[in-house]
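Trainee: have a look at this prediction, sequence included:
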Amino acid sequence: MADKLIRIGTRGSQLALAQASEVRARLMAAHGLPEEAFAIEVISTSGDRILDRPLSEVGGKGLFTKEIEVALLEERIDIAVHSSKDMATALPDGLSISAFLPREDVRDVFIGKAAPTIETLPEGATVGSASLRRQAMIKRMRPDLNVIIFRGNVQTRLRKLEEGQADGTLLALAGLNRMDMAHVATEVLSPERFPPAPGQGAICIESRLGDERADGLVAAISDQPTMVALTAERAFLAELDGSCRTPIAAHATVGDDGTVSLHGLILKPDGSEMHETHRTGVVEDAEMIGRLAGRDVLAAAGPDFFEGWAA
């Protein structure tokens, strides 16, 4: 395996590079390879370059993966490392998610300047977030707050906060943990009360279908419980035809008894209406559990729920 350089494709943010480095470290340990056997290839994506508009207006989740997936298909890289929550439910022909690393903390955190918690923010305070899910959930908790779009990587959003563009923002605890920055959080939100985005906290590896060398490399570091949980969450998302245009939350957990439990939720963007479901079953049925959960919330919401605001 060490006779040919292993090229890892990634975005160039501090968090993306930390994730690619974690994949490299795990592959080195699993296969006894030196660091020199790997090359981390930074690929600029549309999502990194377009920062002045909501993702829903310029192409959705694929903006963070498209250029990397092109490099993978053109064999300029061997594997791609992504944040799982950035992955569309339908991948380009010829590509697949071949591994998930053990999942980090799934929770969101609030970083407050005007107050340490969402509930103690003064009336009319401004909260910045790029996520429709977070925006809708904040509006549901505190309809009086002014919620604005906050695009950019972690460092950019924290800088905007320091500049006074908002009184608070929300980030994933997993990303902060990976950069040793968890101390910036002023409130950690429980996943029951504030469920995460499908895939949040999980690093995934994408590779070409039929690439035995890549499959052999990543199989050694793939985490089965994370694979099961993400299968359920992504099936829930797929059933809802979910994208960056729809506020959707999902969190699946895998028990020691061989069961998987899924909490799924959809909201209207203004937070005025919410529908949620809980489903449990055996891990072998993870995909069906996710799909049935999606049908649960669709049935409860009715056929007009997404009308007028989801593309």
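Mentor: Arrived safely, thanks for sending. Numbers count the residues shown, from 1 in each chain.
Trainee: use CA for all of it now, contacts and neighbours both
Mentor: OK.
Trainee: which residue packs closest to residue 148, ignoring adjacent ones?
Mentor: residue 128 (4.8 Å; CA to CA, 6 or more residues apart in numbering).
Trainee: gap between the one you found and residue 215?
Mentor: Separation of residue 128 from residue 215 (CA to CA, to the nearest Å): 40 Å.
Trainee: comparing these two, which residue is more hemmed in?
Mentor: residue 128 (22 against 17; other CA atoms under 10 Å).
Trainee: identify the residues contacting stretch 291-303?
Mentor: 232, 235-240, 262, 264-266, 275-279 (CA atoms under 8 Å, 6 or more residues apart in numbering).
Trainee: swap in 10 Å and give it another go.
Mentor: 232-241, 250, 262-268, 273-280, 285-290, 304-306 (CA atoms under 10 Å, 6 or more residues apart in numbering).
Trainee: buried among those? Need that as a selection in ChimeraX.
Mentor: Per 16 or more other CA atoms under 10 Å, the buried members of these correspond to this ChimeraX selection:
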select :232,233,234,235,236,237,238,239,240,241,250,262,263,264,265,266,267,268,274,275,276,277,278,280,285,286,287,288,289,290,305,306
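Trainee: now, the contacts of stretch 291-303 that are in strands?
Mentor: Within the contacts of stretch 291-303, membership in strands is found for 250, 262-267, 274-280, as judged by DSSP state E.
Trainee: of the residues you listed, closest to residue 8?
Mentor: Of all those, the one with the least separation from residue 8 (CA to CA) is residue 250, at 28.6 Å.
Trainee: the closest one: what's it in contact with?
Mentor: 191, 195-200, 229-230, 232-234, 236-237, 262-266, 276-278, 290, 293-294 are the contacts of residue 250 under CA under 10 Å, 6+ apart.
Trainee: could you rerun that using 7 Å?
Mentor: Neighbouring residues of residue 250 by CA atoms under 7 Å, 6 or more residues apart in numbering: 195, 196, 197, 198, 233, 262, 263, 264, 265.
Trainee: in the chain, which helix is the longest?
Mentor: helix 14-31 (DSSP state H).
Trainee: who does that helix touch, helix- and strand-wise?
Mentor: If contacts are counted by 3 or more CA pairs under 7 Å, 6 or more residues apart in numbering; DSSP states H and E, helix 14-31 sits against strand 6-10.
Trainee: second structure follows, compare the two:
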Amino acid sequence: MTQTSLIRIGTRGSPLALAQARETRQRLMAAHGLDDDKIDIVVITTSGDRIQDRALAEAGGKGLFTKEIEDALLDGTIDLAVHSAKDMPTALPPGLVLSAYLPREDVRDALICAPEHDLTTLSPGARIGTASLRRQALIRRQRPDIVPVLLRGNVETRLRKLAAGMCEATLLALAGLRRLGHAGAATHILDVDHFPPAVGQGAIAIETRESDTRMRDLLAAIDDRPTHQALLAERAFLAVLEGSCRAPIAGHARIADGRLLFHGLVLSADGGKWAEWRDSGPVDNAAALGAAAGHDIRARAPAGVLGV
């Protein structure tokens, strides 16, 4: 890498997306001794940013947050793309790869509501604002009386809508709150065993052209191996289930005592039925472990789960 070369990072323009792009830039600068004027951040508006009046499942799925950025990567407008890993479809466009992941933040969900309440004590019929089918199904599994209502927008927008009385509570990823300095807004942090996260939650994924060996070599210096291995398992799990925004799917992999532990869960939309999988395996066999979890759940899933 020479100081005359410019690296162009593509990202969405939300405060969280920009925070993630800046973290990527800082890590590249530190790893390769680069000046900040050698790494440019290019803001790209996606279809997911423009569509705010309906759930993503109705508009075309999570790829709405990545398509325009990936188009810019393919045509050479940018050199790498920074994404929230949970926004990434399992199938990438031909010629693109996920080359690196930054160290993962906390994977848990945060409940934000009046301080005297938690998920068990919210009033019957209370409205919880969320656009996530996973969160809706997990809420309904614990509290069938609670009413999920659509709440779209970036973190600050959702917090404003909650404060304006559009709902009595909302759920947000703790990772996003922390990256934006809003961790204090969390009323309760939900237990990961009973309220497992979305695949990729808390992780920052960096996408490049497969043929760009120079950029992939640069990113190797900031790739976090434990996060990368965990995401291999989670994304393999999701790929087997053909997961998208149309099915409530949770998946969480972590490394402990030299082993990869995996927890997968798929629910019906109303939270009344589910199939669950927990096991561990060698870290170097991460993708195979995630795929095995997906195949097992697909074989056992009750009617009404996975849309069948």
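Mentor: Alright, I've got the coordinates. It should be emphasised that the depicted structure is a prediction, and the values quoted were computed from it without experimental measurement.
Trainee: could I get the TM-score for this pair?
Mentor: Once superposed, chain against chain, the TM-score is 0.97 (TM-score structural alignment, normalised by the length of the second structure); 307 aligned residues with a CA RMSD of 1.2 Å.
Trainee: show me what contacts the residue nearest to residue 148 of the first structure?
Mentor: Residue 128 of the first structure neighbours (CA under 7 Å, 6+ apart): 147, 148, 149, 150, 166, 168, 169.
Trainee: ok, so what distance separates residue 285 of the first structure from residue 101 of the first structure?
Mentor: On the measure of CA to CA, residue 285 of the first structure and residue 101 of the first structure end up 21 Å apart.
Trainee: now residue 31 of the first structure
Mentor: With CA to CA as the criterion, residue 31 of the first structure and residue 101 of the first structure are 16 Å apart.
Trainee: more neighbours, the two?
Mentor: Relative neighbour count places residue 101 above the other of residue 31 of the first structure and residue 101, with 22 against 14, counting by other CA under 10 Å.
Trainee: is it true that that one touches residue 223?
Mentor: Yes - assessed by CA atoms under 7 Å, residue 101 of the first structure is found in contact with residue 223 at 5.4 Å.
Trainee: now do the helices in the first structure.
Mentor: Going by DSSP H, the first structure shows helices at 14-31, 46-49, 55-58, 66-73, 132-141, 154-162, 173-178, 212-219, 224-239, 286-301.
Trainee: would CSV of these with distance to residue 113 of the first structure be doable?
Mentor: What follows is those, written out as CSV (distance: least, CA to CA, whole Å):
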stretch, distance to residue 113 of the first structure
helix 14-31, 23
helix 46-49, 26
helix 55-58, 26
helix 66-73, 35
helix 132-141, 16
helix 154-162, 8
helix 173-178, 17
helix 212-219, 41
helix 224-239, 33
helix 286-301, 35
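Trainee: let me see the contact set for the residue nearest in space to the middle of the second structure.
Mentor: Nearest to the geometric centre of the second structure sits residue 86, at 2.1 Å (CA atoms, centre = their mean). Neighbour list for residue 86 of the second structure: 198, 199, 200, 201 [criterion: CA under 7 Å, 6+ apart].
Trainee: quick revisit: now do the buried residues in the longest helix of the first structure.
Mentor: Under 16+ other CA under 10 Å, the buried positions of helix 14-31 of the first structure are 15-24, 26-28.
Trainee: one more: stretch 181-199 of the first structure?
Mentor: Neighbour count says stretch 181-199 of the first structure has 182, 185-189, 191, 194-199 buried, by 16+ other CA under 10 Å.
Trainee: between those residues, which is closest to residue 157 of the first structure?
Mentor: Closest approach between these and residue 157 of the first structure, by CA to CA: residue 185, at 13.0 Å.
Trainee: distance between the ends of stretch 78-97 of the second structure?
Mentor: End-to-end span of stretch 78-97 of the second structure (CA to CA): 14 Å.
Trainee: er, stretch 197-209 of the first structure actually
Mentor: 27 Å.
Trainee: likewise stretch 245-260 of the second structure?
Mentor: So stretch 245-260 of the second structure: terminal residues 26 Å apart, CA to CA.
Trainee: what of stretch 217-233 of the first structure?
Mentor: One end of stretch 217-233 of the first structure to the other measures 25 Å (CA to CA).
Trainee: now it: which residue numbers in the second structure?
Mentor: Mapping stretch 217-233 of the first structure onto the second structure (TM-score structural alignment) gives residues 218-234.
Trainee: how about that stretch: buried residues?
Mentor: Within stretch 218-234 of the second structure, the residues that count as buried by 16+ other CA under 10 Å are 218-219, 222-223, 226-234.
Trainee: got those residues as a markdown table, with distance to residue 175 of the second structure columns?
Mentor: Below are those laid out as a markdown table (distance: CA to CA, whole Å):
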| residue | distance to residue 175 of the second structure |
| --- | --- |
| 218 | 25 |
| 219 | 22 |
| 222 | 19 |
| 223 | 18 |
| 226 | 17 |
| 227 | 14 |
| 228 | 17 |
| 229 | 19 |
| 230 | 16 |
| 231 | 16 |
| 232 | 20 |
| 233 | 20 |
| 234 | 17 |
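Trainee: rewinding a little: what do we get in the first structure for the residue nearest to the centre of the second structure?
Mentor: Aligned partner of residue 86 of the second structure by TM-score structural alignment: residue 85.
Trainee: excluding its backbone neighbours, what's nearest its match?
Mentor: For residue 85 of the first structure, the spatially nearest residue (CA to CA, 6+ apart) is residue 199, at 4.5 Å.
Trainee: touching, the one you found and residue 87? I think so.
Mentor: No - Residue 199 of the first structure lies out of contact with residue 87 (CA under 7 Å); the separation is 8.5 Å.
Trainee: shared neighbours, those two?
Mentor: Common neighbours of residue 199 of the first structure and residue 87, counting by CA under 7 Å, 6+ apart, are absent.
Trainee: contacts only, for the residue nearest to residue 112 of the first structure when sequence neighbours are not counted.
Mentor: Counting by CA to CA, 6+ apart, the nearest residue to residue 112 of the first structure once its immediate chain neighbours are dropped is residue 168, at 4.2 Å. Contacts for residue 168 of the first structure (CA under 7 Å, 6+ apart) come out as 110, 111, 112, 113, 126, 127, 128, 161.
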